[in-house]
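Visitor: here's a sequence, model it:
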Amino acid sequence: MGWVSEQLVEAAQGGDRESITALVQGAHPHVRRFADHLCASPQDAEDAAQEALIVLYRKIGSLRATAALASWMFRIVRHECLRRARRVLNGADGGDGADGGAPALAASAEEEVLQRLEAERVAEAIRALPDVQRRVLILRDVLGHPGRTVADGLGLSTAAMKSHLHRARTAVRLRLHHSPGA
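Guide: I've put the predicted structure just below:
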């Protein structure tokens, strides 16, 4: 953990506000870089990084081993990125009734299990894609951003974005077709 000293972590765990602030500021670039690789969009990455830093700020005292700080932070980021992706995959309201309506209910427990297994197969196929293809696919097909917006956001030409999207769709289709449960 070269970006932070054990003494700084221990002081932060003890409640020293300056140490906590220094720890949060020092962690941000590392947490953000990790989130950039996991989240679908730069906005989701920044939101996930901020959430992880908020958790760090609030719960640093509960961290048992100072050496576990980095893995703890990265687990928080991974969880937040996955939570955001699931929310998108399950619809804008995440099926939790946040829009004022009732949560969407599966017709049966069996159907719910099958839906979750299928969603996990799709998520695994998307996770297996190379970074640029994964980002293009999520931004274009999952989040529904226009092609030009996706290309600009990722620093690609429209032709390159379309090429990555085609390869990503093909790879996901092949993986789903050849994976167990297909």
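Visitor: hey, let's count contacts and neighbours off CA atoms from now on
Guide: Noted.
Visitor: where exactly do the helices run in this protein?
Guide: According to DSSP state H, the chain carries its helices in the segments 6-13, 17-38, 42-59, 69-89, 109-127, 131-137, 147-154, 158-178.
Visitor: run through the neighbouring helices and strands of the shortest one.
Guide: When you say that, I think you mean helix 131-137. helix 158-178 (3 or more CA pairs under 8 Å, 6 or more residues apart in numbering; DSSP states H and E).
Visitor: same question for the fourth one.
Guide: In terms of contact count using 3+ CA pairs under 8 Å, 6+ apart, helix 69-89 is assigned the packing partners helix 17-38, helix 42-59.
Visitor: run this one through as well so I can compare:
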Amino acid sequence: MSNTRPVPINEERVWDKTKTIKSKTDEVGTITYVNNVFIDVSEYSKEELMGQPHNILRHPDMPKIIFKTLWDNLKKGNNFNAVVKNLTKTGKYYWIVTNFDIFKDASGTPTSFLGARSSVPDPVVEVIAPLYEKLIEVEASGGMEESEKYLKEYLADKGGNYISFIKKLLSDQGVDVSSW
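Guide: Below is the predicted model of the structure:
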């Protein structure tokens, strides 16, 4: 597979938002399983996805600090719910929220992650997109440390951490987050 990343276009990928996108990765984020919804929405074939790093879908509008926080939590065995803007093979975007099942070896070390991704209501995107834009701006000028500091201060002002912030945004839109 080519290492060339798709050029983002400002066009949302139309998909059946009642469906759940699923994929499984190993402990370092290499794709080991994708469902048909994942294939359809991402516009990649199964063969193009298998064995690739999951960040093949990373949209440049996503701040690095969100993925650092996500992976820091997953590697500790903690579920992490993130709102993510993904990039399709043709450069379109789609917003999802993640929820993970974490598989561990006998010693409790995470060995793989099964991600279930659902659509994100537009009012949540309207809150998250400007935050992510600011985080990218902070990362560009001050690096990850400054981005992390900005995110923590933003979330403290909202009265919690990233997960509680996301859960509140989603539950305010009628999304059931009780199983998280």
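Visitor: just give the TM-score of the two.
Guide: Here the TM-score for the pair of chains, by TM-score structural alignment, normalised by the length of structure 2, is 0.26; 90 aligned residues with a CA RMSD of 5.8 Å.
Visitor: want to throw the helices of structure 1 into CSV with mean neighbour count?
Guide: Formatted as CSV, the helices of structure 1 follow (neighbours: other CA atoms under 10 Å):
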stretch, mean neighbour count
helix 6-13, 18
helix 17-38, 18
helix 42-59, 19
helix 69-89, 18
helix 109-127, 14
helix 131-137, 23
helix 147-154, 17
helix 158-178, 17
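Visitor: which strand or helix spans D101 of structure 2?
Guide: strand 93-104 (DSSP states H and E).
Visitor: and that strand, which residues are buried?
Guide: Within strand 93-104 of structure 2, the residues scored as buried using 16 or more other CA atoms under 10 Å are Y93, Y94, W95, I96, V97, T98, N99, F100, D101, I102.
Visitor: those residues into a markdown table, with extra columns for distance to K64 of structure 2?
Guide: Converted to a markdown table, the buried residues of strand 93-104 of structure 2 look like this (distance: CA to CA, whole Å):
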| residue | distance to K64 of structure 2 |
| --- | --- |
| Y93 | 17 |
| Y94 | 17 |
| W95 | 16 |
| I96 | 16 |
| V97 | 16 |
| T98 | 16 |
| N99 | 19 |
| F100 | 19 |
| D101 | 22 |
| I102 | 22 |
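Visitor: report the buried residues of whichever helix or strand K149 of structure 2 is part of.
Guide: Using DSSP H and E, the element containing K149 of structure 2 is helix 122-157. Within helix 122-157 of structure 2, the residues scored as buried using 16+ other CA under 10 Å are 124-125, 128-129, 131-132, 135-136, 138-139, 144, 146-148, 150-151, 155.
Visitor: mind checking what helix or strand follows it in sequence?
Guide: helix 162-172.
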